[in-house]
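S.K.: fold the stuff below for me.
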Amino acid sequence: MAERPSIAEDVKREVRRRCGFGCVLCGSPIYQYDHMHDWALGGAHDAENLTLLCASHHEEKTKKLLPVGKVRQANATPFNRSRESSPVHALHYFGDSFEVILGSLKFTQRLNSEGACSLINVNSETLLGLRLEEGNLLVTLKLYDAQGSPLVLITENELTYKTASWDVEFVGRALTIREGERKIQARVGFGPPRLLNLQRGIFMHRGLRMEISSDGVRVPDHNISLHGGLWTGVYGHGLVAYDKHHGGENFDDAFMIMPVDE
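M.R.: Coordinates of the predicted model:
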């Protein structure tokens, strides 16, 4: 028997966009590519014959508990296409310590006595935070596009993403959002129970912008940057950036403060 060829990347991207970047029945971002007309029966790798199903719905279809006709109906009106954001996907973080990678920087620590760390704080808003509650490590993350619209939101381990993006891809443990071919807006790798790997993203609040890239962290409009390193300790705040209108708080427990002049 001939080995099944891989699905072309441009075909997979076309299928993802048509399906709203999630299972057409429930919207789950953890999906598999399904041949509505089975490959074994002559179904092609064409975009028109492919759809996205989560593992549960894919298994139901394989066992003939989910009729192909219902899959085709859902493929014509995918769950996520009528929604601005994906449904909530639960992340499984727990324990009293964390490791966060921000480009070329790595932060690792046990949580402080209050059980929380505001790792990225921009103009007095926590945009990446971690806290401990009853043994659960709760992660909150807010990433934006260049215009200030939310791309990725995690609210205490509940993940959603914007469905109107040019492309959203969840492969393995990494969520990637693109604004065009080879133009990555955000990429987040998940490694529960304690690791979060933010390879690219924009934090923004009240006109101030902080960027994460492979080089590290920078505040581009004010020529402030931080490159490389492993940082350990106990901090109530990690990286804090603020302008003169939002600098009234006490950040004595911060790893690094980045005040700007305007």
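
S.K.: CA only for contacts and neighbour counts going forward, please
M.R.: Noted.

S.K.: which non-adjacent residue is nearest Ala241?
M.R.: If you skip the residues right next to it in sequence, Ala241 has Met258 as its closest partner in space, 4.5 Å away by C-alpha to C-alpha, 6 or more residues apart in numbering.

S.K.: quickly find the element holding Lys70.
M.R.: Here Lys70, judged by DSSP states H and E, is contained in helix 68-76.

S.K.: check which residues of that helix are buried.
M.R.: 68, 71-72, 74-75 (16 or more other C-alpha atoms under 10 Å).

S.K.: what would those residues look like in JSON lines with distance to Ala241?
M.R.: Below are the buried residues of helix 68-76 laid out as JSON lines (distance: C-alpha to C-alpha, whole Å):
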{"residue": "Val68", "distance to Ala241": "53"}
{"residue": "Val71", "distance to Ala241": "48"}
{"residue": "Arg72", "distance to Ala241": "49"}
{"residue": "Ala74", "distance to Ala241": "45"}
{"residue": "Asn75", "distance to Ala241": "45"}
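
S.K.: second chain to compare with the first, below:
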Amino acid sequence: MVDSIPELKKKIDDYLAAHLKTDVDQPTLYAAMNYSLMAGGKRLRPALTLATVEMLGGTINDDVMHAATALELLHTYSLIHDDLPAMDNDDLRRGKPTNHIKFGAGMATLAGDGLLTLAFQWVSDNQLPPAIRAELTLALAQAAGPAGMVAGQARDIEGEHQELTLPQLRYLHRQKTGALLRYAVLAGGIITNQSRPVKAALADFGAQFGLAFQIYDDLMDVVGTTAQMGKRVHKDAGEHKNTYPGLLGVAGAKEQLHKALASARQVQQRLTKLTGKSASGYNQFLAYFKL
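M.R.: Modelled structure (predicted):
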């Protein structure tokens, strides 16, 4: 039985609140790291990892929580840095002033640095088998680094004031947003020591979910409100960002969203055949995309 997203979110929130301070000994740095980490995120990434562990018959214990919640540390670092004046220069995140507005650009940068490095500490500093810790660490580094999320951010910066083709846009977002969501699902397979074919299918599901997530986020910037999103909307067009609605229109972007979700559901069926276990626990995640 897979826990519901609210149940998983509570476990993650409680774990983060209880464990962050243990590894941070500078008060202002802790305050800045904790401010963004506990600002009310959806926790979809570690929730996907934990749901995958449960779906595959694993047990959520302290070691699994330490490794899984590391991803939320890393995701939060990326948001802090993305909001900085030198990047997107946003002043609102999750309905609150962004980290650099609250603490200044220098301390915000350090808070992001602290969360990034602490993520790799947590993913390796637990009692999971050494081979699993090594595989998680490598996969996370690849997802977050210069062939993954960081590369996607670089493509996003260079792509401003240029109109990318649909394949170029997909590639950009496969790195920028999709890489961490792909890892989130794959990590559950690594923790439960699945076969290569199962890990490949899990990674495929994560990639399709990541694509749907980015298209949905692009759409909500057009049709959503600041209250819904917890951040400024209608910014992408003004900043000449490459987005699915900008390239395809709202109707075309919705069509791409439906295709990504259909592909994810096909992978669900493949996972059930490969593992002999129901992948219906992912249905609640796919239900996230409501316009």
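
S.K.: can you pull the TM-score for these?
M.R.: Laid over one another, the chains give 0.26 as their TM-score (TM-score structural alignment, normalised by the length of the first structure), with 123 aligned residues with a C-alpha RMSD of 6.7 Å.

S.K.: distance of the residue nearest to Ala241 of the first structure relative to Gly129 of the first structure?
M.R.: 17 Å (C-alpha to C-alpha, to the nearest Å).

S.K.: and those two? which has more neighbours close in?
M.R.: Neighbours per residue (other C-alpha atoms under 10 Å) separate Met258 of the first structure from Gly129, with Gly129 holding more: 23 against 15.

S.K.: what's the neighbour count on the residue nearest to the more buried one when sequence neighbours are not counted?
M.R.: Closest residue to Gly129 of the first structure apart from its sequence neighbours, by C-alpha to C-alpha, 6+ apart: Ser118 at 4.4 Å. For Ser118 of the first structure, the count of nearby residues is 20 (other C-alpha under 10 Å).

S.K.: after the helix holding Lys70 of the first structure, next one along is what?
M.R.: strand 89-90.

S.K.: the longest helix in the first structure is where?
M.R.: Taking DSSP state H as the criterion, the first structure has its longest helix at helix 9-19.

S.K.: ok, so what distance separates Leu105 of the first structure from Arg218 of the first structure?
M.R.: 12 Å.

S.K.: er, Tyr242 of the first structure actually
M.R.: 13 Å.

S.K.: which of the two has more neighbours?
M.R.: Taking other C-alpha under 10 Å, Tyr242 of the first structure and Arg218 do not tie; Tyr242 has more neighbours (25 against 20).

S.K.: does the more buried one touch Arg209 like I think?
M.R.: No. Using C-alpha atoms under 8 Å, Tyr242 of the first structure is not in contact with Arg209, being 9.6 Å away.

S.K.: find residues that contact each of those two.
M.R.: Applying C-alpha atoms under 8 Å, 6 or more residues apart in numbering, one finds that Tyr242 of the first structure and Arg209 are jointly contacted by Val122.

S.K.: so Tyr35 of the second structure sits right up against Ile101, yeah?
M.R.: No. With contacts counted by C-alpha under 8 Å, Tyr35 of the second structure stays clear of Ile101, the gap being 11.7 Å.

S.K.: let me see the contact set for Met149 of the second structure.
M.R.: Counted by C-alpha under 8 Å, 6+ apart, Met149 of the second structure has contacts 143, 175-180.

S.K.: if we go to 6 Å?
M.R.: Met149 of the second structure makes contacts with 175-176, as judged by C-alpha atoms under 6 Å, 6 or more residues apart in numbering.

S.K.: relative to Ile101 of the second structure, how far out is it?
M.R.: 24 Å.

S.K.: report the separation between Glu179 of the first structure and Glu60 of the first structure.
M.R.: 34 Å.

S.K.: please enumerate the helices of the stretch 51-200 of the first structure.
M.R.: 55-62, 68-76 (DSSP state H, counting those that start in this stretch).

S.K.: for Trp122 of the second structure, what are its contacts?
M.R.: Applying C-alpha under 6 Å, 6+ apart, the residues near Trp122 of the second structure are 66-67, 70.

S.K.: now Pro150 of the first structure
M.R.: 143-144.

S.K.: repeat that with 8 Å
M.R.: 142-144, 161-162.

S.K.: thinking again about what came up before, and the longest helix of the first structure, what does it pack against?
M.R.: Packing contacts for helix 9-19 of the first structure, counted by 3 or more C-alpha pairs under 8 Å, 6 or more residues apart in numbering; DSSP states H and E, involve strand 50-53, strand 167-171.

S.K.: what's the angle from the longest one to helix 9-19?
M.R.: Angle between the axes of strand 167-171 of the first structure and helix 9-19 is 110 degrees (criterion: axes from the mean of the first three to the mean of the last three C-alpha atoms, to 10 degrees).

S.K.: top helix in the second structure by residue count?
M.R.: Max-length helix for the second structure by DSSP H is helix 244-275.

S.K.: and that helix, how far from the chain's centre?
M.R.: Relative to its chain's centre, helix 244-275 of the second structure lies at 17 Å (C-alpha atoms, centre = their mean, to the nearest Å).

S.K.: can you check stretch 180-188 of the second structure too?
M.R.: Its chain's average C-alpha position is 9 Å from that of stretch 180-188 of the second structure, according to C-alpha atoms, centre = their mean.

S.K.: helix, strand or coil for the residue nearest to Ala241 of the first structure?
M.R.: strand (DSSP: H, G, I helix; E, B strand; the rest coil).

S.K.: for it, what are its contacts?
M.R.: Applying C-alpha under 8 Å, 6+ apart, the residues near Met258 of the first structure are 224, 239-242.

S.K.: in strands, which of those residues fall?
M.R.: Residues of these located in strands (DSSP state E): 224, 239-242.

S.K.: hey, which of the helices and strands packed on helix 9-19 of the first structure is tucked in deepest?
M.R.: The highest average neighbour count among these, using mean count of other C-alpha atoms under 10 Å, belongs to strand 50-53 at a mean of 28.

S.K.: all helices of the second structure, in order?
M.R.: 5-19, 27-37, 44-55, 62-83, 99-103, 105-124, 130-144, 149-159, 166-176, 178-191, 196-223, 226-229, 244-275, 283-286.

S.K.: possible to save those helices as TSV with distance to Leu92 of the second structure?
M.R.: Output for the helices of the second structure, formatted as TSV (distance: least, C-alpha to C-alpha, whole Å):
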stretch	distance to Leu92 of the second structure
helix 5-19	21
helix 27-37	11
helix 44-55	20
helix 62-83	8
helix 99-103	9
helix 105-124	14
helix 130-144	23
helix 149-159	19
helix 166-176	20
helix 178-191	22
helix 196-223	14
helix 226-229	9
helix 244-275	22
helix 283-286	25
